[in-house]
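**Student:** I'll drop the sequence and a predicted model, then ask my questions.
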Amino acid sequence: MRRADRLFQIIQVLRRTQKPLTADAIAAELETSKRTIYRDIATLMGQRVPIRGEAGMGYILESGFDMPPLMLTPDEIEAAVLGAQWVMGHADPALATAAKDLIAKIADTVPERLRPFVLEPASRARPHFRGSADALDMVQMRAHIHAGKKVRLCYRDESGRDSERIIWPIAVGYLEAVRLLAAWCELRSDFRSFRTDRAVTAEYLDEKYPERREVLRTRWRKTLAWEPPTDA
């Protein structure tokens, strides 16, 4: 690995963790020596990269540090393109278009030597979603998720019975054959997962739900160990 690439990778390793990392841990991940890591971190500090810590105690990258955009490795490019391919084949039309635009932007921005990783990737995702089409306006739904607003949903279960409930949408999950909308359901007073192809109608309300969005998401994540029930 070139030294310039190694310096970049040290920053990447430190960016993804909230706890101090020792030189031993960094050296093990980058397959180099601890002494090399000490030298490289000293170089980065000399270049005003805000790394805090010392030998034996561990290092952490302080918040607020930004890097030039699209300094991507070949593996990062492959990962981004593979993810974008999957979105193009599985998500709603707005996200599929955004994914196509993302690939084009990456191809236009990376150095010429890395362009084959964008245009001729070694990995491919299935091009077409094989499940039922969304019965929801997913652009509106994503906007309400980000805004923390309620949705009035008319939902049809597997027996064909319709019910109306107010939900607090949290996230959309993309499975192989169905898409699930995770939400807090006021009718059930619990978290529920709704198949998007079984939604009959949805009214996107201006009313925000009373709980802070990040708190609700934290509570929801804790339920994932046992998987919240689906309103079949």
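**Tutor:** It's in.
**Student:** when you work out contacts or count neighbours from here on, use the C-alpha atoms and nothing else.
**Tutor:** Will do.
**Student:** now the residue nearest in space to the middle of the chain, nearest residue through space, not along the chain?
**Tutor:** Centroid-nearest residue in the chain, with CA atoms, centre = their mean: residue 83, separated by 10.0 Å. For residue 83, ignoring the flanking residues on the chain, the nearest one in space by CA to CA, 6 or more residues apart in numbering is residue 125 at 7.8 Å.
**Student:** tell me the contacts of the one you found?
**Tutor:** 82-83, 85-86, 89 (CA atoms under 8 Å, 6 or more residues apart in numbering).
**Student:** tell me the helix or strand right after the host helix or strand of residue 24.
**Tutor:** For residue 24, the element it lies in under DSSP states H and E is helix 23-30. As assigned by DSSP H and E, the chain's next helix or strand after helix 23-30 is helix 34-46.
**Student:** tell me the buried residues in that next one?
**Tutor:** 34, 37-38, 40-41, 44 (16 or more other CA atoms under 10 Å).
**Student:** what is the burial count for residue 161?
**Tutor:** 9 (other CA atoms under 10 Å).
**Student:** how about residue 167, nearest residue that isn't a chain neighbour?
**Tutor:** Closest to residue 167 by CA to CA, 6+ apart is residue 185, at 4.6 Å.
**Student:** distance check, the most far-flung residue of the chain relative to its centre against residue 26.
**Tutor:** Residue farthest from the centre of the chain, counting by CA atoms, centre = their mean, is residue 35 at 34.8 Å. Applying CA to CA, to the nearest Å, the value for residue 35 to residue 26 is 11 Å.
**Student:** what's the answer for residue 190, then?
**Tutor:** From residue 190 to residue 26 the distance is 43 Å (CA to CA).
**Student:** who's more crowded, these two?
**Tutor:** residue 26 (21 against 13).
**Student:** the more buried one contacts residue 11, doesn't it?
**Tutor:** No. Using CA atoms under 8 Å, residue 26 makes no contact with residue 11, being 10.2 Å away.
**Student:** what's around residue 75, how many residues?
**Tutor:** Around residue 75 there are 10 residues (other CA under 10 Å).
**Student:** tell me which residues touch it, please.
**Tutor:** Applying CA under 8 Å, 6+ apart, no residues contact residue 75.
**Student:** give me the element it is part of.
**Tutor:** helix 74-90.
**Student:** got another, please set it beside the one above:
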Amino acid sequence: MSRSARLFDLLQILRRHRGTVSGAVLAEESGVSLRTIRRDVLTLQAMGADIDAEAGVGYVLRPGFVLPPLSFTEEELHALVVGAEWVARQTDPQLAHAVSNALAKINGVLAPNMREALDDTSFYVGPTQRYVSTGFDLALYRQALREQRKMRITCMNQDGGTVELIIWPIMLGFEGTRRSVAGWCEAEATFRIFYEKYIVGAELAVDRYTRNRRTLVKEWRASDEYPCASSKVVLIADASRN
């Protein structure tokens, strides 16, 4: 691997970790020695990268530093194409338009010899037939996430009736053909997963929840209510009706 490619990979690792990461972790992920990591960090700092280094703690890359274009690999471009196709077919029109714009911006800065990979027609992501609820407007839920707005949702219950709940949306879920929203339920004072199939109505509330959404996500992931932390997956309706 060339030195320029190694420096670029190190930057990508620092960006991926976002917070402070130890030199030992950087060395392991880069496949180089700790001494090389220290030397490469000094090189990047000399190039203008805002990397804070603290002995015995690690390194953190402050946002805002952009290297001159080094180009994507062909596989990275293929991954972007497949991801863009999935977003365009599986989400809402606003996100489909956004991903199309993003690819156009990337194409504008690519080296000419790499543009063919971005226009590759080797992949096809087909549409998926799924249940579509009138109460699950993805754009509305994404607005709630961005603005940390509470939502008033109406869901079917186990008796076939409906129940109205106030939730703090913190994450959207895409599981195969199923869509869901995870959030803090004020009525039950716990985190819940609400599936599209059972949501018959939703609207933004005026109030915003004051807790930070990212903090709430971390708390949910650390709790027993998080699906990966427990065999219990909470549904708003009887699981036998899935």
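**Tutor:** Yep, it's here. Just so we're clear, the structure is a prediction, and the values are computed from it rather than from any experiment.
**Student:** hmm, back to that, got the buried residues for the helix holding residue 75 of structure 1?
**Tutor:** 77-82, 84-90.
**Student:** gap between that helix and the chain center?
**Tutor:** A distance of 12 Å separates the centroid of the chain from that of helix 74-90 of structure 1, by CA atoms, centre = their mean, to the nearest Å.
**Student:** do stretch 54-69 of structure 1 as well
**Tutor:** 22 Å.
**Student:** before we move on, what about stretch 182-198 of structure 2?
**Tutor:** With CA atoms, centre = their mean, you get 20 Å for stretch 182-198 of structure 2.
**Student:** same check on stretch 183-200 of structure 1?
**Tutor:** For stretch 183-200 of structure 1, the distance to the chain centre is 22 Å (CA atoms, centre = their mean).
**Student:** how about stretch 2-21 of structure 2: buried residues?
**Tutor:** Those would be 6-7, 10-11, 13-14, 20-21, for stretch 2-21 of structure 2 by 16+ other CA under 10 Å.
**Student:** which SS state does residue 150 of structure 2 fall under?
**Tutor:** strand (DSSP: H, G, I helix; E, B strand; the rest coil).
**Student:** residue 160 of structure 1 too?
**Tutor:** coil.
**Student:** against residue 127 of structure 2, how distant is the aligned residue in structure 2 for it?
**Tutor:** Counting by TM-score structural alignment, residue 160 of structure 1 lines up with residue 160 in structure 2. Counting by CA to CA, the gap from residue 160 of structure 2 to residue 127 of structure 2 is 31 Å.
**Student:** for residue 213 of structure 2, same thing?
**Tutor:** 31 Å.
**Student:** out of the two, which sits in the busier spot?
**Tutor:** Neighbours were tallied for residue 213 of structure 2 and for residue 127 using other CA under 10 Å; the higher tally belongs to residue 213 (20 against 11).
**Student:** if you drop the residues flanking it in sequence, what lies closest to the more buried one?
**Tutor:** That would be residue 170: by CA to CA, 6+ apart, it lies 5.7 Å from residue 213 of structure 2.
**Student:** the helices in structure 1, which residues?
**Tutor:** Along structure 1, counting by DSSP state H, helices occupy 3-15, 23-30, 34-46, 74-90, 93-109, 115-119, 138-147, 213-223.
**Student:** what's the closest of the ones you listed to residue 204 of structure 1?
**Tutor:** Of all the helices of structure 1, it is helix 138-147 that lies closest to residue 204 of structure 1, at 7.4 Å by CA to CA.
**Student:** so how far is that closest one from its chain's centroid?
**Tutor:** With CA atoms, centre = their mean, you get 16 Å for helix 138-147 of structure 1.
**Student:** which parts of that helix are buried?
**Tutor:** 138, 141, 144-145.
**Student:** one more: stretch 101-117 of structure 2?
**Tutor:** So for stretch 101-117 of structure 2, counting by 16+ other CA under 10 Å, buried means 103, 107, 110, 115, 117.
**Student:** so what's the fourth one up against?
**Tutor:** Okay, so that is residue 115 of structure 2. residue 107.
**Student:** alignment lookup: it to structure 1.
**Tutor:** Match for residue 115 of structure 2 (TM-score structural alignment): residue 115.
**Student:** what sits up against stretch 52-66 of structure 2?
**Tutor:** So stretch 52-66 of structure 2 is in contact with 11, 14-15, 18-23, 48-51, going by CA under 8 Å, 6+ apart.
**Student:** sorry, wrong one. I was asking about stretch 191-210 of structure 2.
**Tutor:** With CA under 8 Å, 6+ apart as the criterion, stretch 191-210 of structure 2 contacts 131-136, 140, 144, 147-157, 168, 178-185, 220, 225, 233-237.
**Student:** from those residues, which would you call buried?
**Tutor:** Applying 16+ other CA under 10 Å to the contacts of stretch 191-210 of structure 2 flags 135-136, 144, 148-157, 168, 179-185, 220, 225, 234, 236-237 as buried.
**Student:** of the contacts of residue 125 of structure 1, which is the nearest to residue 121 of structure 1?
**Tutor:** Of these, the one sitting nearest to residue 121 of structure 1 (CA to CA) turns out to be residue 82, at 8.0 Å.
**Student:** that closest one reaches residue 124, doesn't it?
**Tutor:** Yes. Counting by CA under 8 Å, residue 82 of structure 1 touches residue 124, with 6.1 Å between them.
**Student:** list the contacts of the residue nearest to residue 213 of structure 2.
**Tutor:** 145, 148, 181-184, 213-214, 216-217.
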